[in-house]
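S.K.: This is a predicted model, with the sequence first.
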Amino acid sequence: MVDVADKLGYFQAITGLEDADLCTEILQAHGWDLELAISSFTSSSSSSSSRVDGDHNREPFTEFEDAPSRAIEFDDGRAFRPPGIAWKIITLPVSIVSGSLGLASSAIGFGFWVAGGALSYSLAMLGFGSGRGGSETESSSSSSSAAGEAMEFIALFDRDYGRNPLKPGFVSEGFMDALQLSRSQFKLLFVYLHSPDHPDTPPFCQRTLCNEGVVAFLNENFVAWGGSIRSSEGFKMSNSFKASRFPFCAVVMPAANHRIALLQQVEGPTTPEEMIAILQRVVEDSSTVLVTARVEAEERRTNLRLREEQDAAYRAALEADQAREQQRQEDQERIEREAAEAERKRKEEEEARERAEREAAEREAARVRMRQEKALALGDEPEKGPDVTQVLVRFPNGERKGRRFESNTKIQTLYDYVDSLGVLETEEYSLITNFPRTVYGRDKESMSLKDAGLHPQASLFIEIN
């Protein structure tokens, strides 16, 4: 919740009331709704109206402070005295302030150009919430309305004086937006208040405002804004300037606390030469302010750029350190993963080797048992006789083995005999005779030696399948 002292101080700054007790009573009467209290105060103050040019009621939103030697004070205590110009500090209408620059509520200050930089604030920036939910929408609507009036003035000006190709480059924005634009471009704001019914208006617009020299000088050195006193914003600005004669022109620049500095005003008919001379003098007298503001703005931009570059360099260095640290961690994790993977593979290979050795030993033991069993199954070798077959077996390595078998012995027994010798490392082989070539494969194991034609003797060799 915003402190009541802040609201009280802001209300005093907006209204200009110095009596703190009176301000407190007004705020309390409006439930400390700051925007509602300001609106009520400014509305009530509009009852004391005056006439403009004999035809229009004046809204007394303004305070004039004639200050030929008035110094503008800054937040840091410094002061700037305008060079050779009798400045007037003018308080702008709250309705114009609140509807400008897209702020959610009334602006406290437009800011200084001179030596202090821009000082722009809003209620939202100070922590004040909108007193009414629709204030932001109303401000946006007011800003759009002001821009619409500006564009309507330009259209009417072009219609009445468009046959002259030379015209001031009036901006199609509201007064506050034009003021903001002049500040951002480090230029003064040229204000023209248009009174369509005044007899001096047409010749002034044709001969002076649309003069080639005047137009060139205005467009080069100023931001130009125009408004008709028939429009809402133009009428209120005529009250602010207390315009008493038309045509009316003024040169202003932003001041502080919702005010502007009136550097020069030109009332009544003016020749192009007089207008150029006046504007030249204002530009020359204000050049120190504008140059100082531009230099300081450039210094601020330079300092900001340097800070951004330093921040960018710091972030880059930090990111590089973080990247190196991340890379180091990733490398360390990769090394640890590789070491763990190597250890896992080593263990797997060791286990596989042990398993293979164990299986080989088991297979060898099984083969030994099988040879022993088959050798026992052969029985004793028979003595020579008519029913005994002599078998000679030649192995692939050139080794020969022979034995006698009963002629009715099955070929299966020959395979058992070869297996029992342990010469071969495989059981995938066949017994073959050369002449004629005959294969005694496993499909003939049930045949007897005699039936197979191997009696009384046979010479067989082994062919690995």
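M.R.: Okay, I see it. The structure presented is a predicted model; accordingly, all values stated were derived computationally and were not measured.
S.K.: going forward, measure contacts between C-alpha atoms and count neighbours the same way
M.R.: OK.
S.K.: right, and the secondary structure at Glu357 would be what?
M.R.: Counting by DSSP: H, G, I helix; E, B strand; the rest coil, the backbone at Glu357 sits in helix.
S.K.: Included below, for side-by-side comparison, is a second structure:
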Amino acid sequence: MSSSSLGLSSEQTVKLLQFQDLTGIEDLSVCRDVLHRHRWDLEVAIQEQLNMREGRPSLFATEARPPAVIKDHVAQQIFSDDDNPDPNFRGGFRGLFVFVVNFVFSICYNFVSTIPSILFSIFRGDERRIVTDPLGDVMNFINAYSARYSPHPVFYQGTYSQALNDAKQELKFLLVYLHSDGSSDTPNFCRHTLSDPNVIQYINQNTLMWGCAVESPEGYRVAQSVGARKYPLICVVVLRENRMTIVGRIEGACSGELLISRLVRVLGDNEVYLVRARADRFERSLTASLRAQQDEAYEESLRADQEKERRKQEACEEEARKRQMETDLAEQEKKRKIDLVNSKAEMALRLPNEPPASDPQSMSFLFKFPCGARLERRFSISDSLEDIQNFVFSHPLSPEEFEITTHFPKRVLECSGETKTLHEMGLKNRDVLFVNDCNA
């Protein structure tokens, strides 16, 4: 399976190949699954694999609500030392006789060995049923086993519950080894079978192995849960159809070669469930990733739409504010012009009366407005310059702000604090006065 078929980016592909090179895991889908669970943190994923190879629990190991173990009696493969080829069995009457003798001996032995156990349990009570330190029971077994039998496969250094959780999370086969010093087959099985280098290599590469002595509370509890009948016992547990299921049992002693062949058969028959679980898990993660991307894209689109709507709203509000401002300014301008017209009208009413042309005390002035209009008006020589300015202001053709200048010599007629008559201002009859717009 190529990395491109796994739906990975170039960066993820590089990490996948590095992880495979450092861990030696051949299946790329397994490597991808491990990296995905660790959020593609290469360092954490590698350290986790090294921890598991040394038997230490992973980050996922927990004793809270361990998965239930199903004993599938129909699909479960059971191997016993009775299945071992007997060189004395040649068929016929002799073979039948040997079989009957062995069968009777087995029944008698089991009956005789069971009576002391029953009596012992009666007088001892239920002390073995009370599990107070499951991790201590496991570590005591590992230390005692390592002191007596070496080498051996890597034993999981955690409780049975932790081993189940790790096997389920890591999608690995879990070998549950139940050790009993009371079984006559145990020493030979430990010294030869579990010490076989080929057995050790196969178990370490393909499974997690958890072991405990049935004489301890933790081992006794597990033995009762799996229905142990004969020791040494190896149970093969795997995630099958979303349930941790016992798919194989190897009861009693056997050779290393036979143990490997049995494990190969059980693991091979049930590997499809792990492959299916990995595919389902990847499909779920891919679906969740796509959903997260879709949600992110939707949120981004929503934020963009909201931002667009906000800008549009701000533009509309700004446009409304400008229109309102223009309306207010127009109203103010309209009011100002009305006030100006009213002011001109009031000013015209306050102007001194125009003297008759026959009055010798009158002076006539010609006013030229910026628009080109000419206007002649008579004033009394006793009138002031302010009267002239008021006259110009009150006229409809007058600019709002203006100044009055003489023709020659040109000078600006300004009202000072001292009130002077037209005569005192030096104005003469028939003078031409220019009205200039100050805002022009």
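M.R.: Cool, the structure landed. Note that the structure is predicted; figures quoted are calculated from it, not measured.
S.K.: Mind checking the TM-score on these two?
M.R.: With the length set by TM-score structural alignment, normalised by the length of structure 2, the two chains reach a TM-score of 0.52; 315 aligned residues with a CA RMSD of 5.4 Å.
S.K.: neighbours of Tyr161 of structure 1, just the number please.
M.R.: 17 (other CA atoms under 10 Å).
S.K.: Also Glu314 of structure 2?
M.R.: 12.
S.K.: quick check, it in a helix?
M.R.: Yes: according to three-state DSSP, Glu314 of structure 2 belongs to a helix.
S.K.: how about Glu257 of structure 2, what's its partner in structure 1?
M.R.: In structure 1, the residue paired with Glu257 of structure 2 is Ala277, using TM-score structural alignment.
S.K.: so where does that match fall, helix or strand?
M.R.: Take DSSP states H and E as the rule and Ala277 of structure 1 turns out to sit in helix 272-378.
S.K.: For that helix, name the packing helices and strands.
M.R.: Judged by 3 or more CA pairs under 8 Å, 6 or more residues apart in numbering; DSSP states H and E, helix 272-378 of structure 1 is in contact with helix 212-221, helix 411-421.
S.K.: The match of Glu257 of structure 2 and Thr288 of structure 1, how far apart?
M.R.: 18 Å (CA to CA, to the nearest Å).
S.K.: The closest residue to Thr389 of structure 1 other than its chain neighbours - how many residues pack around it?
M.R.: Closest residue to Thr389 of structure 1 apart from its sequence neighbours, by CA to CA, 6 or more residues apart in numbering: Pro456 at 4.5 Å. One way to gauge burial is a neighbour count; for Pro456 of structure 1, by other CA under 10 Å, it gives 18.
S.K.: In structure 2, which residues correspond to stretch 13-25 of structure 1?
M.R.: Counting by TM-score structural alignment, stretch 13-25 of structure 1 falls onto no part of structure 2.
S.K.: which residues of structure 1 fall in helices?
M.R.: 4-15, 20-29, 34-45, 94-98, 123-126, 135-161, 175-184, 201-203, 212-221, 232-241, 272-378, 411-421 (DSSP state H).
S.K.: May I see the buried residues of the fifth one?
M.R.: Residues of helix 123-126 of structure 1 classed as buried under the neighbour-count rule (16 or more other CA atoms under 10 Å) are Leu123.
S.K.: before we move on, back to that, of the helices and strands packed on helix 272-378 of structure 1, flag the one that's most buried.
M.R.: Mean neighbour count, computed with mean count of other CA atoms under 10 Å, is highest for helix 411-421 among those, reaching a mean of 19.
S.K.: mean per-residue distance, it to structure 2?
M.R.: Helix 411-421 of structure 1, aligned to structure 2 and superposed, deviates on average by 3.3 Å (mean CA distance after the TM-score superposition for structure 1).
S.K.: next one: that helix to chain centre, how far?
M.R.: Here the centre of helix 411-421 of structure 1 is set off from its chain's centre by 87 Å, with CA atoms, centre = their mean, to the nearest Å.
S.K.: what do you get for stretch 261-281 of structure 1?
M.R.: Distance of stretch 261-281 of structure 1 from its chain centroid, counting by CA atoms, centre = their mean, is 48 Å.
S.K.: and what of stretch 409-418 of structure 1?
M.R.: On CA atoms, centre = their mean, the centre of stretch 409-418 of structure 1 falls 89 Å from that of its chain.
S.K.: Repeat that for stretch 450-457 of structure 1.
M.R.: The answer for stretch 450-457 of structure 1 is 98 Å, by CA atoms, centre = their mean.
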